[in-house]
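S.K.: predicted structure and sequence below. I'll ask about it afterward.
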Amino acid sequence: MDRHQNDSRETGETRPAVKMINIDSEDAGQRVDNYLVRILKGVPKTRVYRIIRKGEVRVNKKRVTADYRLQDGDLLRVPPVRVSEKAPKANPGAAITQKLESSILYEDKSLIIINKPAGIAVHGGSGISYGVIETLRNVRPQERSLELVHRLDRDTSGCLMIAKKRSLLRYLHAQLKEDKVSKIYNALVIGRWPSRKVLVNAPLLKNTLRSGERVVTVDLEGKRSKTLYKVLERFSHDSETATLVEASPVTGRTHQIRVHCLHAGYSILGDDKYTPDEDNRRFREFGLKRLFLHAARLKLTLPDGKALTIDAPLPEDLSEVLETLRS
């Protein structure tokens, strides 16, 4: 830290000097505006775009526009940006930190895969200071770039990928876009799912209600969406029936599996958004207290050609529900 930054702490302001940054292969390919937003923590986006428009940001001594993509070997000039320091955020609690560290299923120099516990958001926002990614960044400050490869709903447990290098992030995003990453989920649905129903092919459209709540519906104007299904086990207890299914999304849309199950007529139990309250209430007596959706397996090919398969064990709370239904 330079002398100006040390002196300015008494006044509550940070006065950084001009920064000259050599762009390497890890940061190459990013738009310059997105890169600046990431490294200039606490600086409003409007300010970032202003310094680009005014020509204060230079690449190889030349002015650039916000959509310029950084290249390996570029020399980026970042002007001094005065930022009033905010009160430091509270660190994530020891409980969530320990929970995430103990949930790591796989790690190498570029990738982390965790068995995300239900109830923990993948990122902060909407009143949540720390999610999975903020917690990992906090406990691993030595990592230059930790980024979510994909997302899971807060109440969904299971396999979640976090890239430790931007080169791997770009690679996996391309693999996901080309449907080359296999994601397999376990879901407990209401009723008796027919063995012959192996595909739900229905376009999905995001909607925002007046309350601000986001919901997804089947709509011809939506994006193409396909999910493959396989029956794993059926349960019958008195008049109640349920089916444990394996769901493999071919595409990756928001709430895809949840809405496709609803569309098929067999909504996921414990889903407070898409499943009728009376169905959820009846299955609480079997110990089901949350969404029964678990990302059980990931299959992918790493950049070096190595095939990787990762299994996430079903959490204890969901396993106990199945045991109760069996008995």
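M.R.: Alright, I've got the coordinates.
S.K.: switch to C-alpha atoms for all contacts and neighbour counts from now on
M.R.: Noted.
S.K.: which positions in the strand ranked longest in the chain come out as buried?
M.R.: Determined from DSSP state E, the single longest strand within the chain is strand 226-237. For strand 226-237, burial by neighbour count (16 or more other CA atoms under 10 Å) applies to Lys226, Thr227, Leu228, Tyr229, Lys230, Val231, Arg234, Phe235.
S.K.: take this one as well and set it beside the first:
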Amino acid sequence: MTQVRWIEVSEDDAGQRLDNFLMRCYRKVPKTLIYRVIRKGEVRVDKGRVKPHRKLKAGEVVRVPPIRQPDAPGEAVIAQAQLDRIEQSIVYEDADLLVLNKPSGVAVHGGSGLSWGVIEVLRRLRPHAKRMELVHRLDRDTSGCLLVAKKASVLKALHAQVRQDALLKQYWALVAPHWPQGLDKVDLPLEKNTLQSGERLVKVSAQGKPSLSEFRPLETFSEADLVEVTLRTGRTHQIRVHAQVSGAPLVGDEKYGDRDVNRSFRKRGMKRLALHARRLGFKHPVTDQWCVFEAPLHEDFSALLAQMRGDG
């Protein structure tokens, strides 16, 4: 059972609904219990009874009664090597946000059988950044630039840019056999589907959402091409599906790719999706400056390119 708490609303929490504010403060408490104590008038804001949807203002004081919290499960065990790996992957950090060069094979968050992901590691590394949240996501196998907000106000501003497709997102991808000559744009709507098995699959569909990818060849090899992809929209699996329907799926793509091609490249040491979020640009919500960050290729990807250049 917790003690009575008096929580002052910070500038960062201003504008939040009371119910959402309490759910953040008491993550392990069931929503039904939070709504019950609000409804019974046990939660007060500046000594007055309030409704769950009441918007909070900076400087107000929220009184929360003693609440019985369920026994907290043990924290996920994260090896020191993984903590060090994520710490060393940080490309940029300030008081408001950070940019990470996410390693391939690491999920952005826990769940679906995973006890931890990038965001859980960052919260462990930065315990004082109470409001650290992902601004966008990358597939588990995709490496590269990942943007994380440290404050609710920063997250809100960056999410607005995401909704407007205002972020610069450029990827490097290895496609096989070769990218079609002269094809610089793929403008095909995409629709998400969930199979009976629970697997998520995306396909081109007239009923889908508008999706635009711009492709620019960077290097041509005997077995594949390295292309730069600029996303003008941000749909699930957009690059992977647009590449597949163009006849040049991504190397290492187990869902949309070519099995024989993937097997061939596994023998060359590329055992994952050959997709890297190379460049990320956005307007900083606090400084109002346009920022662009680059993430170097990871060792497996760069080693494969070096090997293929040697084949020339």
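M.R.: On my side now, so go ahead. Given the structure is predicted, the values throughout are model-derived calculations rather than measurements.
S.K.: let me see the TM-score of these two.
M.R.: Remark: TM-score between the superposed chains equals 0.93 [TM-score structural alignment, normalised by the length of the second structure]; 308 aligned residues with a CA RMSD of 1.7 Å.
S.K.: if we can go back for a sec, how about the buried residues of strand 226-237 of the first structure in CSV, adding distance to Ile23 of the first structure?
M.R.: Output for these, formatted as CSV (distance: CA to CA, whole Å):
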residue, distance to Ile23 of the first structure
Lys226, 39
Thr227, 40
Leu228, 42
Tyr229, 45
Lys230, 47
Val231, 50
Arg234, 55
Phe235, 57
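S.K.: and the longest strand of the first structure, what other elements does it pack with?
M.R.: Counting contacts by 3 or more CA pairs under 8 Å, 6 or more residues apart in numbering; DSSP states H and E, strand 226-237 of the first structure is packed against strand 199-201, strand 240-249, helix 256-264, helix 316-326.
S.K.: again, 7 Å this time
M.R.: In terms of contacts (3 or more CA pairs under 7 Å, 6 or more residues apart in numbering; DSSP states H and E), strand 226-237 of the first structure is packed against strand 199-201, strand 240-249, helix 316-326.
S.K.: hey, which of the ones you listed is tucked in deepest?
M.R.: Of all those, strand 240-249 carries the top mean neighbour count, a mean of 21, counting by mean count of other CA atoms under 10 Å.
S.K.: got the angle between that one and strand 226-237?
M.R.: Angle between the axes of strand 240-249 of the first structure and strand 226-237 is 160 degrees (criterion: axes from the mean of the first three to the mean of the last three CA atoms, to 10 degrees).
S.K.: give me the distance between strand 240-249 of the first structure and the centre of its chain.
M.R.: Counting by CA atoms, centre = their mean, to the nearest Å, strand 240-249 of the first structure is centred 23 Å from the centre of its parent chain.
S.K.: next, the angle from that strand to helix 316-326.
M.R.: Orientation check (the same axes, to 10 degrees): strand 240-249 of the first structure against helix 316-326 gives 140 degrees.
S.K.: tell me how many other residues surround the aligned residue in the second structure for Gly305 of the first structure.
M.R.: Per TM-score structural alignment, the equivalent position to Gly305 of the first structure in the second structure is Asp288. Asp288 of the second structure sits with 9 neighbouring residues when counted by other CA atoms under 10 Å.
S.K.: look up how far Ala14 of the second structure lies from Asp288 of the second structure.
M.R.: According to CA to CA, to the nearest Å, Asp288 of the second structure stands 21 Å off from Ala14 of the second structure.
S.K.: what's the answer for Gly41 of the second structure, then?
M.R.: From Gly41 of the second structure to Ala14 of the second structure the distance is 21 Å (CA to CA).
S.K.: the two - which one has more neighbours?
M.R.: Of the pair Gly41 of the second structure and Ala14, Ala14 is the one with more neighbours under other CA under 10 Å, namely 17 against 13.
S.K.: contacts only, for the equivalent of the more buried one over in the first structure.
M.R.: In the first structure, the residue matched to Ala14 of the second structure (TM-score structural alignment) is Ala28. Counting by CA atoms under 7 Å, 6 or more residues apart in numbering, Ala28 of the first structure touches Leu70, Gln71, Asp72.
S.K.: need the three-state assignment for Ala28 of the first structure.
M.R.: Ala28 of the first structure falls in the coil class when you classify it by DSSP: H, G, I helix; E, B strand; the rest coil.
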